[in-house]
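[1] only the shape, not the letters, is given here:
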């Protein structure tokens, strides 16, 4: 069941291979091992994608694609999960990461300005960056581990549930046949 749900929303590799902007990645996109939907590949894809999403760096999707290739997990899922930090959620997530990093470093955290601007960020980058980096890495590792465990447990629970339902249906069918 989880496999069918994920396959419904995933793009097909041939569709991506035909796009001009992605031709340079044909070797990576064409690797069938990166499109497999198993409990292990999906759980690792969640780890890679969410880890990459929590890093305050440009090209998060490229990092997720390289991570998916290294971990041999599902490529489209890991790249898609990077969008957890989209333009709407990014300021909140990275500010929370900064606060966590400041707390871990035992440094007083700066309050967020009423109006965030590139000038404010550039002016305070030296103060913010160490706390933001530490908080982001800690959050990324924790979220990757929790996501991996949660996906594996949910996948296992879903399979167990479907097996029990199949067993009940077979038992009912056997009882109906006996009558």
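    Nice, thanks for sending it over. As the structure is a computational prediction, the values presented were derived from the model and not from experiment.

[2] going forward, measure contacts between C-alpha atoms and count neighbours the same way
    OK.

[3] quick one, helices of the chain?
    2-9, 13-17, 26-29, 39-53, 60-71, 75-80, 90-105, 118-178 (DSSP state H).

[4] name the helices or strands packed onto the shortest one?
    With contacts taken as 3 or more C-alpha pairs under 8 Å, 6 or more residues apart in numbering; DSSP states H and E, helix 26-29 sits against helix 13-17.

[5] just the buried residues of the helix it packs on, please?
    Residues of helix 13-17 classed as buried: 13, 16, 17 (neighbour count, 16 or more other C-alpha atoms under 10 Å).

[6] circling back to that earlier point, out of the helices of the chain, the one nearest residue 112 is which?
    helix 90-105 (7.8 Å; C-alpha to C-alpha).

[7] how far does that closest one sit from its chain's centre?
    On the basis of C-alpha atoms, centre = their mean, to the nearest Å, helix 90-105 sits 19 Å off its chain's mean C-alpha point.

[8] so it versus helix 39-53, what angle?
    Per axes from the mean of the first three to the mean of the last three C-alpha atoms, to 10 degrees, the angle that helix 90-105 makes with helix 39-53 is 90 degrees.

[9] packing partners for helix 90-105?
    Helices and strands touching helix 90-105, as assessed by 3+ C-alpha pairs under 8 Å, 6+ apart, comprise helix 118-178.

[10] what's the end-to-end length of stretch 12-30?
    When the termini of stretch 12-30 are compared using C-alpha to C-alpha, to the nearest Å, they are 10 Å apart.

[11] comparison target, given below:
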């Protein structure tokens, strides 16, 4: 069940191999293990994708692809999961990360007036930056672990249910 469900949502390998930002990986993208979807590669891909989704950097897909290649997990799934962070979800996710970081550091939360400028960014890194970055790191690690455990258990129970169904027939 998880394999068929996941295969519906992950991008085509040819689309990923032709992506302009991922061409820098060259022949590494042609390793067959990166395109397999099995009980080892799917949970790892979820962990990589969810970890990278919480990184407050541009080009998260490139980082997800590099980590998928490094850990030999499903590349399309890792790259696709990065899109959890999109213009609609990013403000909420990163605000939650900031609140978590501020709470862990024992700092009061500040009301943030966002501006798209280098001046605002450099000024804010000194005030809210440590809380925000710590929150992002904790969320990235937590969601990666949660994604790994959930998909690993779903795969395991799906396999058990298939075996039980076969033995009944």
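    Everything's here; your move. The structure displayed is predicted, hence computed values, not measured ones.

[12] quick one on the thing from earlier: which among the buried residues of helix 13-17 of the first structure gets closest to residue 150 of the first structure?
    residue 13 (27.0 Å).

[13] list the residues that contact that closest one.
    Residue 13 of the first structure sits next to 29, 30, 35 when contact means C-alpha atoms under 8 Å, 6 or more residues apart in numbering.

[14] shared with the second structure, which of those residues?
    Using both residues aligned by TM-score structural alignment, their matches' C-alpha atoms under 8 Å, the second structure keeps these contacts from those: residue 35.

[15] show me which of the contacts of residue 13 of the first structure are buried.
    29, 35.

[16] let me know the closest of the contacts of residue 13 of the first structure to residue 22 of the first structure.
    residue 29 (8.6 Å).

[17] I'd say that closest one and residue 15 touch.
    No - counting by C-alpha atoms under 8 Å, residue 29 of the first structure stays clear of residue 15, with 10.1 Å between them.

[18] winner for burial among the helices of the first structure?
    helix 39-53 (a mean of 28; mean count of other C-alpha atoms under 10 Å).

[19] quick one: that one to helix 60-71, angle?
    150 degrees.

[20] tell me which other helices or strands helix 39-53 of the first structure touches.
    helix 60-71, helix 75-80, helix 118-178.

[21] and the ones you listed as CSV, adding distance to residue 3 of the first structure?
    Formatted as CSV, these follow (distance: least, C-alpha to C-alpha, whole Å):
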stretch, distance to residue 3 of the first structure
helix 60-71, 18
helix 75-80, 12
helix 118-178, 9
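
[22] these: which one's closest to residue 96 of the first structure?
    helix 118-178 (8.0 Å).

[23] about what we covered before: tabulate the buried residues of helix 13-17 of the first structure (CSV), appending distance to residue 169 of the first structure.
    Below are the buried residues of helix 13-17 of the first structure laid out as CSV (distance: C-alpha to C-alpha, whole Å):
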residue, distance to residue 169 of the first structure
13, 37
16, 41
17, 43
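
[24] ok, the residues you listed vs residue 62 of the first structure, which is closest?
    residue 16 (15.2 Å).

[25] residues near the closest residue to the closest one other than its chain neighbours, how many?
    Excluding the flanking residues, the one nearest residue 16 of the first structure by C-alpha to C-alpha, 6 or more residues apart in numbering is residue 22, at 6.9 Å. Residue 22 of the first structure is flanked by 12 other residues according to other C-alpha atoms under 10 Å.

[26] and what of the one 10 residues further on?
    As a burial measure, residue 32 of the first structure scores 11 neighbours (other C-alpha under 10 Å).

[27] with residue 13 of the first structure as the reference, measure out to it.
    On the measure of C-alpha to C-alpha, residue 32 of the first structure and residue 13 of the first structure end up 9 Å apart.

[28] what sits against residue 44 of the second structure?
    Per C-alpha under 8 Å, 6+ apart, neighbours of residue 44 of the second structure: 71, 73, 74, 148.

[29] any idea how far residue 37 of the second structure is from it?
    10 Å.

[30] overlap in contacts, the two.
    Residues touching both residue 44 of the second structure and residue 37 (C-alpha under 8 Å, 6+ apart): residue 74.

[31] if we can go back for a sec, reformat the helices of the first structure as TSV; add distance to residue 111 of the first structure.
    Formatted as TSV, these follow (distance: least, C-alpha to C-alpha, whole Å):
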stretch	distance to residue 111 of the first structure
helix 2-9	40
helix 13-17	43
helix 26-29	43
helix 39-53	23
helix 60-71	26
helix 75-80	31
helix 90-105	9
helix 118-178	11
